[in-house]
Each structure stands twice: as structure tokens, then as C-alpha cells.
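Participant: this is a predicted model, with the sequence first.
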Amino acid sequence: MINTQIKPFNASAFKQGEFVEISEKDVLGKWAVFFFYPADFTFVCPTELGDLADHYAELQKRGVEVFSVSTDTHFAHKAWHDSSDTIGKINYFMVGDQAGNITNNFNVMREGQGLADRATFLIDPEGTIQAMEITAEGIGRDAEDLLRKVKAAQYVAAHPGEVCPAKWKEGEETLAPSLDLVGKI
């Protein structure tokens, strides 16, 4: 999936007290995170979505839009948003994908269950997938690590010929791959 283009989609979402229609056109031209999770009103999911909500302002400052996606409806997203303090702090898109079109487009539909895997995709402004992470049901994700990946992807996009080594943090030294580096790292 890395370096492939996102596929066309249309969906209803809940965002900041309103129902909105979205498509792949809302993704193109900006950085985006698609944050798939199995279901509303569950256990690990709200901890992840709340953690992401805590980092949303910083992602927005970096020009990144967030689309959380489950196969629940946008109506269920609103009900969860209204009934949970953790989910109530979400200001990003909560996408309803009850037909599973987006989930299937990203190949993260659980066979025979109608639920999304716990998966994250980072999309660049051209609609190309630059990073992805999929974890097992009981393993929650970390928004700080996602933010680190966003910073690295944006740095590499802005600095052709440079790459970010393991554990790279913004402001640290990068690498410029060349014959001179072979065997010296």
C-alpha cells in the first residue's frame, strides 16, 4: 500500500456538532491521517481516539487533517461523542463507513466481521500513502509516535535526497544516502 494512491470514496461524517459529506477530494492538497478502529462504545478505541484528540491541534498546525473511520454510522459517532467525555473532546472527522467502502479501499476490513482493523495511514497532499501501521486488537496506538512520523514524512518531502534515521526527532541530523555512507553507519 505504501506509495499507492488513495481510492475514490464518499461518506458521511460527524465533525464539531455537524454531519458533513466527505470524499477523497477533501483529502487531496493537504496531509491527512486515516485512523481506522473497530467500533464505537468499546475499550481500547476511546483511549486511542482521545490521545489523537489531544494531539489534533498540533497536527492541524502542521497542515494535517484527521479522519477517524469505523464501520459504525455517523449517527453512532454523534451519540458516542455526546455521551463520552473522552470522545467529546474530538474535533476531527469521525467517518461513518457502514458499507465498508473506505475500509475495504485500505484493505483493513476484518474478514467476516464487518469491522476495521486498528490501522493508521499517513497520506501526502498528492493522495499517496507514505506510512501505515496496523496493530492487533489489544494493542493501542500512540499519537506522539504518529506525530513523529508526520514530521519525518513532511521533512523528507521538503528535503529531497535526505532521509530520517530510526528514532529521528524534528531538528535532529538526517542522512543523505550516497556511496560514501555504504557500510559506515
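Facilitator: That came through, no problem. Numbering: from 1, shown residues only.

Participant: from here on, contacts and neighbour counts on C-alpha atoms
Facilitator: OK.

Participant: how about Ile102, what does it touch?
Facilitator: Shown in contact with Ile102 (C-alpha atoms under 8 Å, 6 or more residues apart in numbering): Phe9.

Participant: any idea how far it is from Ile185?
Facilitator: Distance, Ile102 to Ile185, by C-alpha to C-alpha, to the nearest Å: 40 Å.

Participant: just Gly112 next, same as before
Facilitator: Applying C-alpha to C-alpha, the value for Gly112 to Ile185 is 46 Å.

Participant: which stretches in the chain count as strands?
Facilitator: In the chain, strands defined by DSSP state E lie at 10-15, 18-23, 31-36, 64-70, 93-96, 118-123, 129-135, listed in chain order.

Participant: quick one, the last one and strand 31-36 angle?
Facilitator: To tie it back to what came earlier, the one meant is strand 129-135. Using axes from the mean of the first three to the mean of the last three C-alpha atoms, to 10 degrees, the inter-axis angle of strand 129-135 relative to strand 31-36 is 20 degrees.

Participant: which residues sit against strand 129-135?
Facilitator: 1-6, 117-124, 141, 149, 153.

Participant: state the distance from Ala119 to Val20.
Facilitator: 23 Å.

Participant: and the two? Which one has more around it.
Facilitator: Ala119 (22 against 15; other C-alpha atoms under 10 Å).

Participant: next up, a second structure to put side by side with the first:
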Amino acid sequence: MAKVNTPIKPFKATAFYNGKFVDITEKDVLGKWAVFFFYPADFTFVCPTELGDLADHYEELQKLGVEVFSVSTDTHFTHKAWHDSSETIGKIKYYMVGDQTFQLANNFDVLRDGQGLADRATFIVDPEGIIQAIEITAEGIGRDASDLLRKIKAAQYVASHPGEVCPAKWKEGDKTLAPSLDLVGKI
């Protein structure tokens, strides 16, 4: 089972990226921050709203050194067809990973029993390939890329500032906490 503070497992998949089909592995993730953004299926309802929202934030994510891997159990061919036929999906510049063998969905433990579809799940992975955050929502609950961006900034801050933590609602530039015996019972 994928858990926070555990490494991602080895994988091999094909993605639609920059107008081409490219093979990717876990080695392509190492050395940078990454988001694995699982969704149930192409040509659906909530999924394109989420993927479009993520596309709108992709440039800012890139400036933070974050690569995005959207993943469904559709093929990379289906991703290309959807990209070519939908205005919302057509603006995507990040990887659209085909997981028809279910390797990634199984590695991250988000494959729905008996359905062949992935849950709506997000994983933030640090440059060492360690999972730093997980979010899984029910079918009808779409995710918000601006909140994902906030979580990534917090994860990056904590990684680069040992001994500090980000409290609830933390935003870039806000005060952090330095856990100590002196803070116990005073927050």
C-alpha cells in the first residue's frame, strides 16, 4: 500500500506528452518534485474539470520544479484522442500516462476492485521518490489545483527548512512553527 514517507515503486508506462508518445519509468521522477494525479477515465465529467484546472496551474508548478503525471487506466492512444478532441484537455502540457496494465494504480493502491478504474487520488512525491502527501476523494468530489499548489509549497518549505512545520492554512510567506517542548499546550 502506498503510504506517506514510503518510496514509489518501480514502473514502466507510456504517456502522451508534447504531441508524442513517450516511455516513462520511476527514474524519470527522481531528482524533481512530482505529482501523480490519478483519475477514473477519459471522456467523463468531473475528470476534465480537474485536469483543465491542473493545466491552468501547470506553468506555476513548473516554476517550482514540479512535474505532473496524470494517470488513468485508459491507453495513451485514448489520451491523445481526448487531447485532440476537447478544448479543455487540449490545453494540457503535462504527461498523460496510460495505465492499462494497472501497474501504477496497483503500485499506489488506488485501483477500484472489479472496475478497472483508478480512484480520484493525488500523490506528491519529493525528488528522492518519497511520497510526501496523499489525497483520495470520492467519485463526485473534484480536486482544486490551487490547494494542491499550496500543499506542494508547504512540502517544499518543510523539506528545505528542517525543524520547521507548516500549520493549517499555511501559505507561502506565512509564519511556520518550530516544534519544541515550549510550544506544547500553547497553540
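Facilitator: Thanks, I have it. For clarity, every value in this text was computed on a predicted model and none was experimentally measured.

Participant: before we move on, back to that, are any of the contacts of strand 129-135 of structure 1 buried, and if so which?
Facilitator: Listed as buried from these are 6, 117-124, 141, 149, 153; burial here means 16 or more other C-alpha atoms under 10 Å.

Participant: identify the residues contacting the aligned residue in structure 2 for Met94 of structure 1.
Facilitator: In structure 2, the residue matched to Met94 of structure 1 (TM-score structural alignment) is Met96. Counting by C-alpha under 8 Å, 6+ apart, Met96 of structure 2 makes contact with 15-17, 69-71, 76, 79.

Participant: for Tyr95 of structure 2, same thing?
Facilitator: Shown in contact with Tyr95 of structure 2 (C-alpha under 8 Å, 6+ apart): 15-18, 68-70.

Participant: tell me which of the contacts of Met96 of structure 2 is nearest to Leu51 of structure 2?
Facilitator: Using C-alpha to C-alpha, Ser70 comes nearest to Leu51 of structure 2 of these, at 7.9 Å.

Participant: what about that closest one, how many residues nearby?
Facilitator: Ser70 of structure 2: 20 neighbours (other C-alpha under 10 Å).

Participant: map it onto structure 1.
Facilitator: In structure 1, Ser70 of structure 2 lines up with Ser68, judged by TM-score structural alignment.

Participant: ok, the nearest residue to its match once chain neighbours are set aside to Ile123 of structure 1 distance?
Facilitator: Take Ser68 of structure 1 and drop its neighbours on the chain: the residue closest to it by C-alpha to C-alpha, 6 or more residues apart in numbering is Phe35, 4.5 Å away. Computed as C-alpha to C-alpha, the Phe35 of structure 1 to Ile123 of structure 1 distance reads 11 Å.

Participant: kindly report the same for Gly114 of structure 1.
Facilitator: Gly114 of structure 1 is 24 Å from Ile123 of structure 1, where distance means C-alpha to C-alpha.

Participant: Val20 of structure 1 now?
Facilitator: Separation of Val20 of structure 1 from Ile123 of structure 1 (C-alpha to C-alpha): 21 Å.

Participant: nearest to Thr44 of structure 2 among the contacts of Tyr95 of structure 2?
Facilitator: For the contacts of Tyr95 of structure 2, the closest approach to Thr44 of structure 2 (C-alpha to C-alpha) belongs to Ser70, at 14.7 Å.

Participant: show me what contacts that closest one?
Facilitator: Counting by C-alpha under 8 Å, 6+ apart, Ser70 of structure 2 has contacts 35-39, 51, 94-97.

Participant: make TSV from those and add distance to Glu60 of structure 2 to it.
Facilitator: What follows is the contacts of Ser70 of structure 2, written out as TSV (distance: C-alpha to C-alpha, whole Å):
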residue	distance to Glu60 of structure 2
Val35	13
Phe36	16
Phe37	16
Phe38	20
Tyr39	21
Leu51	15
Tyr94	12
Tyr95	16
Met96	18
Val97	21
